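**Student:** sequence and predicted structure, then a few things I'm wondering about:
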Amino acid sequence: MMRDLYNALPDDRPITSISVVEELAGCPVNYTAVSKTHDQDIDADLYKDGFFRRVTRYLCHSKTEGYMGYIVENILIINDRDCRPTGFTIIEQTQDTGQKAFKKKQICYKAVPRHMASQSVTDIIILSRSKVAPEGFTLVGEMNGLCICYKPGPVPPAPTPNKSSAQPSSSPLPYGVNPAGGVSSSTGGNGALYPGLSPSRPAPQPPGGPVSGPLSPPPPLPPRNIGAPYNSPSHASRDTSTLYGPPQSALFGVPFTLNQKYVKSSQNGSTSNIPNPGKKSRQQVEDEYYYSFTLEQDVLQRPTS
């Protein structure tokens, strides 16, 4: 009974992903198929049947799948030969069979990071008789005699992690671990990494470091057998790679300096050669750096044999 009551409540969470399937049985996990029209409760097939067999297309949406932190902000219907609108992803194939999604018209949606969204799409319905969107819904367009509408809503705040589970209330360790960095001691200490814990003996000095006592000379090499090859076992060799300290990196000693043309410009008081990136609006940044991940989505949606 509680489950039925929960399902009857409106779900105002934002939609995070939209797809199209050929068969209702092929609706992906965690997706909801729009199988019936909202006004007449008939089949919500968005495809025009072929000459020799019936071809079906059903719209599906999810509120948990998709790219992490992204929500659907808008939905459009465009002609097949129109250019893809900036920031939108075209649903080109069915997710269950990999067939072409539609002919003549295409459905595309815009998914943006939650903090950049101006609105969210919380529900999608299909109308078979009415050409006007119900109250609270926005009309997208018409496909195969059916009208697609979506319900806009505000952008909900991002979920915050539970602070109580970030660190246990009690710890068997004599010190506490600070998530922001550093170690705090509950029993005092000398400020070391592990307060209250001291080694039983001092750590050995690294190679090349200070030596507390006189350095013993290395043992002499055994006499070389004249008749033996140079690399024979009788001619022992010593590894002296650590006698002069730890090995240096490949960039050791390479100076890092500013380009001379910028140095001369700053000394002369001129800043004409220094590039100025300028300020860009959110839409300009999105238009310039947007990447739809269409190829990656197509690869993930292809059925595996």
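**Tutor:** Here it is on my side, so go on. Quick caveat, the model's predicted, so the values are computed rather than measured.

**Student:** C-alpha from now on. contacts and neighbour counts both.
**Tutor:** OK.

**Student:** show me where the stretch 51-200 of the chain has its strands.
**Tutor:** Remark: strands assigned in the stretch 51-200 of the chain by DSSP state E, counting those that start in this stretch are 58-62, 70-79, 89-90, 105-113, 120-127, 138-143, 146-153, 175-177, 183-185.

**Student:** would JSON lines of these with mean neighbour count be doable?
**Tutor:** As requested, the strands of the stretch 51-200 of the chain are exported to JSON lines (neighbours: other Cα atoms under 10 Å):
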{"stretch": "strand 58-62", "mean neighbour count": "23"}
{"stretch": "strand 70-79", "mean neighbour count": "21"}
{"stretch": "strand 89-90", "mean neighbour count": "20"}
{"stretch": "strand 105-113", "mean neighbour count": "21"}
{"stretch": "strand 120-127", "mean neighbour count": "24"}
{"stretch": "strand 138-143", "mean neighbour count": "18"}
{"stretch": "strand 146-153", "mean neighbour count": "22"}
{"stretch": "strand 175-177", "mean neighbour count": "17"}
{"stretch": "strand 183-185", "mean neighbour count": "17"}
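
**Student:** got those strands as a markdown table, with distance to I42 columns?
**Tutor:** Putting the strands of the stretch 51-200 of the chain into a markdown table (distance: least, Cα to Cα, whole Å) gives the following:
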| stretch | distance to I42 |
| --- | --- |
| strand 58-62 | 13 |
| strand 70-79 | 22 |
| strand 89-90 | 26 |
| strand 105-113 | 21 |
| strand 120-127 | 9 |
| strand 138-143 | 15 |
| strand 146-153 | 11 |
| strand 175-177 | 60 |
| strand 183-185 | 64 |
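
**Student:** below is an additional structure, to be compared with the one above:
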Amino acid sequence: MNNASDRRDSVEAPITEVCVVSGKERCPQGFKLLGETEDGKDGDLWTDKFFGKKVTRYICFNRAYANVGGNVLADVALLGERDIVPTGYSQITATADTGEVALKKRILCIKMLPRNMTDSAICDIKLLAKTKRPPPGFTFVGEVNSISVSYKMGPVQRTPGPGRPAPGPPQMSRQQSQPLTEQPVPASPSYAPDVQRQYHTLPADIHRQRADVIPLTRQMSTVKIATAVDGIPFEINKKLGADSIKDFSLPEMQYQTEQEIENKYKYDFTAERTAAARIPPNF
């Protein structure tokens, strides 16, 4: 870094991109490679060899500090292969350079948020091999290939939103800008409320000029709309009248023992068992 401002940006700027590559030399331009742990071990996250060929995986991240309108890294998670990815998270399943599987038996998930929707974001990621305790100010994420991953949160510089123009004078519609004496009175009943509302807001002298509106709106407000049930009489069924139930009496309930009820309503399914016995077993 050339100056204190660059050093401050490189440490405090939120991370905006994360990827996994298959080799140290394949780190994208502008990204920071986590090629080694903080205690001097190789930062390879692959767990073993594959068909005798050494397979390596390394995490890279980028801080696009000038891109103040983009997304920032809000969270990182390491899940098992059968774990459910939380809502709002995306998986890094393939390497950015070769498209191969990113991690073995583990899934790296990240959560991105628009810069203006969060006050803090992840600004640094560290790897540790000898000690599993994260550095001061860092949060432990998980462990891959005996390497622990942790991150540090930092403040997010908000982007000023676009200013809203000052409200101007209310614009008059074409109907309002024309003289009221030149406006035709609507003839359709669907416009009656608008005509009525306009009439009540006119000055007194205009009321006199537009007196012809009154009988029109009153006439339209009293129009009866025919319905499908018009002319159908509604009355109570004579069977439900008082004369039909005046001699009604509640029947006397006869007490029965449990055995009496069993004897009266017992059903042994003899017919069904007999019919089933006549069906061949292989039918």
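**Tutor:** Received it, and whenever you're ready, just let me know what you need. Note that the structure is predicted; figures quoted are calculated from it, not measured.

**Student:** tm score of chain vs chain?
**Tutor:** The TM-score (TM-score structural alignment, normalised by the length of the second structure) is 0.52; 164 aligned residues with a Cα RMSD of 2.9 Å.

**Student:** re earlier: nearest to T16 of the first structure, of the strands of the stretch 51-200 of the first structure?
**Tutor:** strand 70-79 (4.4 Å; Cα to Cα).

**Student:** report the inter-axis angle for the closest one versus strand 120-127.
**Tutor:** 40 degrees (axes from the mean of the first three to the mean of the last three Cα atoms, to 10 degrees).

**Student:** other SSEs contacting strand 70-79 of the first structure?
**Tutor:** Strand 70-79 of the first structure makes packing contacts with strand 105-113, strand 120-127, strand 138-143 when contacts are defined by 3 or more Cα pairs under 8 Å, 6 or more residues apart in numbering; DSSP states H and E.

**Student:** nearest to Q260 of the first structure, out of the strands of the stretch 51-200 of the first structure?
**Tutor:** strand 105-113 (40.2 Å).

**Student:** have a look at how far, on average, the closest one is from the second structure.
**Tutor:** On superposition with the second structure, the mean distance recorded for strand 105-113 of the first structure (mean Cα distance after the TM-score superposition for the first structure) is 0.7 Å.

**Student:** please list the outside residues in contact with that strand.
**Tutor:** For strand 105-113 of the first structure, contacts defined as Cα atoms under 8 Å, 6 or more residues apart in numbering pick out 16-18, 69-80, 87-92, 143.

**Student:** swap in stretch 19-32 of the first structure?
**Tutor:** In contact with stretch 19-32 of the first structure (Cα under 8 Å, 6+ apart) are residues 33, 35, 55-65, 91, 93-97, 99, 101.

**Student:** swap in 10 Å and give it another go.
**Tutor:** Contacts of stretch 19-32 of the first structure with the rest of the structure, by Cα atoms under 10 Å, 6 or more residues apart in numbering, involve 17-18, 33-35, 45-47, 55-65, 90-102, 107-109, 301.

**Student:** try stretch 89-100 of the second structure
**Tutor:** Identification of contacts with stretch 89-100 of the second structure by Cα under 10 Å, 6+ apart yields 18-23, 26-28, 57-60, 74-79, 85, 101-104, 106-113.

**Student:** residues in the first structure aligned with stretch 220-236 of the second structure?
**Tutor:** Mapped onto the first structure using TM-score structural alignment, stretch 220-236 of the second structure spans no residues at all.

**Student:** ignore what I typed, I meant stretch 174-181 of the second structure.
**Tutor:** Under TM-score structural alignment, there's no match for stretch 174-181 of the second structure.

**Student:** related to what we said a few turns ago, got JSON lines for the helices and strands packed on strand 70-79 of the first structure, with distance to V183 of the first structure too?
**Tutor:** As requested, these are exported to JSON lines (distance: least, Cα to Cα, whole Å):
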{"stretch": "strand 105-113", "distance to V183 of the first structure": "35"}
{"stretch": "strand 120-127", "distance to V183 of the first structure": "42"}
{"stretch": "strand 138-143", "distance to V183 of the first structure": "54"}
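
**Student:** wait, which of the ones you listed is closest to S185 of the first structure?
**Tutor:** Closest of these to S185 of the first structure is strand 105-113, at 39.9 Å (criterion: Cα to Cα).

**Student:** how far off strand 138-143 does that closest one point, in degrees?
**Tutor:** Using the same axes, to 10 degrees: strand 105-113 of the first structure against strand 138-143 is 150 degrees.

**Student:** how far off centre is the helix or strand harbouring T274 of the second structure?
**Tutor:** Here T274 of the second structure sits within helix 270-277, counting by DSSP states H and E. Centre-to-centre, helix 270-277 of the second structure and its host chain are 58 Å apart (Cα atoms, centre = their mean, to the nearest Å).

**Student:** that one aligns to what range in the first structure?
**Tutor:** Aligned using TM-score structural alignment, helix 270-277 of the second structure spans no residues in the first structure.

**Student:** can you list contacts of that helix?
**Tutor:** Nothing outside helix 270-277 of the second structure qualifies as a contact, by Cα under 10 Å, 6+ apart.

**Student:** D12 of the first structure touches I124, doesn't it?
**Tutor:** No - with contacts defined as Cα atoms under 10 Å, D12 of the first structure does not count as touching I124, sitting 11.6 Å away.

**Student:** list residues touching both of the two?
**Tutor:** K151, P152.

**Student:** give me the subset of the contacts of stretch 19-32 of the first structure that lies in helices.
**Tutor:** Per DSSP state H, helices hold the following members of the contacts of stretch 19-32 of the first structure: Q301.

**Student:** isn't R57 of the first structure right next to K48, touching?
**Tutor:** Yes - here R57 of the first structure lies in contact with K48, judged by Cα under 10 Å, at a distance of 8.9 Å.

**Student:** with neighbour numbers in mind, choose between those two.
**Tutor:** R57 (21 against 15; other Cα atoms under 10 Å).

**Student:** give me the number of residues near the closest residue in space to that one that isn't next to it in sequence?
**Tutor:** The shortest distance from R57 of the first structure to any residue other than its chain neighbours is 4.7 Å, reached at E22 (Cα to Cα, 6 or more residues apart in numbering). A count of nearby residues for E22 of the first structure, using other Cα under 10 Å, gives 23.

**Student:** and E22 of the first structure, how far is that from K151 of the first structure?
**Tutor:** For E22 of the first structure, the distance to K151 of the first structure equals 24 Å [Cα to Cα, to the nearest Å].

**Student:** just I71 of the first structure next, same as before
**Tutor:** I71 of the first structure is 14 Å from K151 of the first structure, where distance means Cα to Cα.
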